[in-house]
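J.: Let's see this in three dimensions:
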Amino acid sequence: MLPGGEIMLGLPASTELNKKQGRNIPKTKFFSNIDLTGAQERLFVDELSSIKWMNKISPATMNLTISNGILELEVFYLKLKGMNVSERLLKIIDSAIVHPIIYVLDNENTSKIMISYKESSDSGKVNVKTYYSTEWVKDLPSLDFNALTTGELYQSLISQISDSRIITPNSEVSLAESVSLDIDRQKALAEIEKLEQKIKRTNQPNKKIELVHQLRELKETWGVD
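T.: Next up, the predicted model:
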């Protein structure tokens, strides 16, 4: 639900800030705390109306224990000026905050949920690897927040928001490995699409045969029909 509504994403009331209204985060906070270029500052001005910190998910607010170095997770509500938001802007926010962030994006007509997979070094530097999101919908779905640890919850949320593109890690496959495989697969799918377009445009028989061979090999490698 949106600020002032009932429950955000199905989270318990114990995680809410300011009684469901959230806590405003001035956009200027990012300008003052991070060395941004003029173009990066314009992203905040052009794309965002407001940022609200809605929920804090931690052992203090839910029955969780800390794992995988994740002390807490946050829910941010972003009111958009346009129909979408650039990942460049989200990456600035994510890089400034070490905790995982669940974004609720609202463009007045529809909403969607986004989350990044990011890693942090011992020095505290954050490396955002990629983003996952739901579709734009009129009514946001609730998420399953049942987990024993913060790390397990982060993994589960990425799996849910990615529509199971990322499988829940197990003893054989870690979250980092699953995300890395998915990134490679998405690159392969993009390359497949490019090859298919090239084949349609190519009139030279020998060149077309070469491209078809490349396409077949790539599809077989990634199990694409």
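J.: from here on, contacts and neighbour counts on C-alpha atoms
T.: OK.
J.: Residue 158 against residue 132, yeah?
T.: Yes: the criterion here is Cα atoms under 8 Å, and residue 158 meets it with residue 132 at 7.0 Å.
J.: More neighbours: which of the two?
T.: When neighbours are counted by other Cα atoms under 10 Å, residue 158 and residue 132 differ, and residue 158 comes out ahead with 25 against 18.
J.: For the more buried one, what is the enclosing helix or strand?
T.: helix 150-161 (DSSP states H and E).
J.: Can you tell me what sits against that helix?
T.: For helix 150-161, contacts defined as Cα atoms under 8 Å, 6 or more residues apart in numbering pick out 58, 64-73, 100, 113-117, 132-134, 143-147, 165-169, 175.
J.: One more, so I can put them side by side:
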Amino acid sequence: MLGLPKSTELSKQLPKNAIYAKFQMNTAEKAKIDADISRITIVNEVTAAKIHIADGELVKSFFVLLVALKRKDFEDKTIITISKLIPQNMLLVLEFDGEAKLATYHTKLMQTEWKPQEDLSIELKGLNMDAVWENIIVQIGGIMIAQGNTLDEQIAVDEQKAKLQKEISRLEKLARAEKQPKKKFDLVLKMKELKKELERI
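T.: As a prediction, this is how the structure comes out:
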């Protein structure tokens, strides 16, 4: 799967009941996972030895989980819950009706677009497992790391930019609809300030 080396392949069912029992989930939490997920299978374990590169300081391995969904418009929270419950680096293949997308949780949930399942792949790039895992997050999140930034810094910058862009769009709509010249002027002024801030980031 995903074009990963054969040596990494596994096929190990991860029963939902085992997750519920281990993490003592209540009925409401179980119901949320049940509404979105039909089954979870561990399909790859990628370790430094299996792909013949150096161990990382932080990352020694990661798992690929195939998550069969019951609906395409699943709740992001369900996937975040699964990611947080299992204390491993995990790359999730979310699959529904022949289509699939990649997802991983790193400070927030990152996902690719839906594609035919057979078209999904991931590139293992890096001199050690830390770099390989960071590059996977970059590929899934579509992150362009600016020179001098760490991955986490870049994610924070991108989130700040997205918030500003959202606010600028909101103010543009309000300004277009505003009839009173003074209020319209104030909105345009605020918009210009935010645009300047966006350029500074």
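J.: picking up where we left off before, just the contacts of helix 150-161 of the first structure: which are in strands?
T.: Mapping these onto strands (DSSP state E) picks out 73, 113-117, 132-133.
J.: Could I get the full set of strands for the second structure?
T.: With DSSP E as the criterion, the second structure has strands spanning 9-13, 37-47, 61-69, 90-96, 99-106, 108-111, 115-116.
J.: Using JSON lines, lay out those together with distance to residue 20 of the second structure.
T.: Formatted as JSON lines, the strands of the second structure follow (distance: least, Cα to Cα, whole Å):
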{"stretch": "strand 9-13", "distance to residue 20 of the second structure": "14"}
{"stretch": "strand 37-47", "distance to residue 20 of the second structure": "13"}
{"stretch": "strand 61-69", "distance to residue 20 of the second structure": "16"}
{"stretch": "strand 90-96", "distance to residue 20 of the second structure": "18"}
{"stretch": "strand 99-106", "distance to residue 20 of the second structure": "20"}
{"stretch": "strand 108-111", "distance to residue 20 of the second structure": "21"}
{"stretch": "strand 115-116", "distance to residue 20 of the second structure": "30"}
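J.: looking at the ones you listed, which is closest to residue 199 of the second structure?
T.: Nearest to residue 199 of the second structure among the strands of the second structure is strand 108-111 (24.2 Å), distances taken as Cα to Cα.
J.: next one: that closest one to chain centre, how far?
T.: Relative to its parent chain, strand 108-111 of the second structure has a centroid offset of 2 Å by Cα atoms, centre = their mean, to the nearest Å.
J.: mean shift between that strand and the first structure?
T.: Taken over the aligned residues, the distance from strand 108-111 of the second structure to the first structure averages 1.5 Å (mean Cα distance after the TM-score superposition for the first structure).
J.: Pull the residues that contact that strand.
T.: Residues contacting strand 108-111 of the second structure (Cα under 8 Å, 6+ apart): 76, 80, 101-104, 137, 140-141.
J.: Looking at those residues, which one is closest to residue 43 of the second structure?
T.: Among the contacts of strand 108-111 of the second structure, and counting by Cα to Cα, the member closest to residue 43 of the second structure is residue 102, at 13.5 Å.
J.: What lines up with the closest one in the first structure?
T.: Taking TM-score structural alignment, the alignment pairs residue 102 of the second structure with residue 113 from the first structure.
J.: ok, that match touching residue 105?
T.: Yes: Residue 113 of the first structure is within contact range of residue 105, at 6.2 Å (criterion: Cα under 8 Å).
J.: hang on, the earlier thing: and the closest residue in space to the match of residue 102 of the second structure that isn't next to it in sequence, how many residues sit next to it?
T.: Leaving aside its sequence neighbours, residue 113 of the first structure sits nearest to residue 104 (Cα to Cα, 6 or more residues apart in numbering; 4.8 Å). Look at residue 104 of the first structure: counted by other Cα under 10 Å, it has 24 neighbours.
J.: what sits against residue 104 of the first structure?
T.: Contact partners of residue 104 of the first structure, counting by Cα under 8 Å, 6+ apart, are 75-78, 111-114.
J.: and what of residue 183 of the first structure?
T.: By Cα under 8 Å, 6+ apart, the residues touching residue 183 of the first structure are residue 130.
J.: I'm done for today, thanks for sticking with me.
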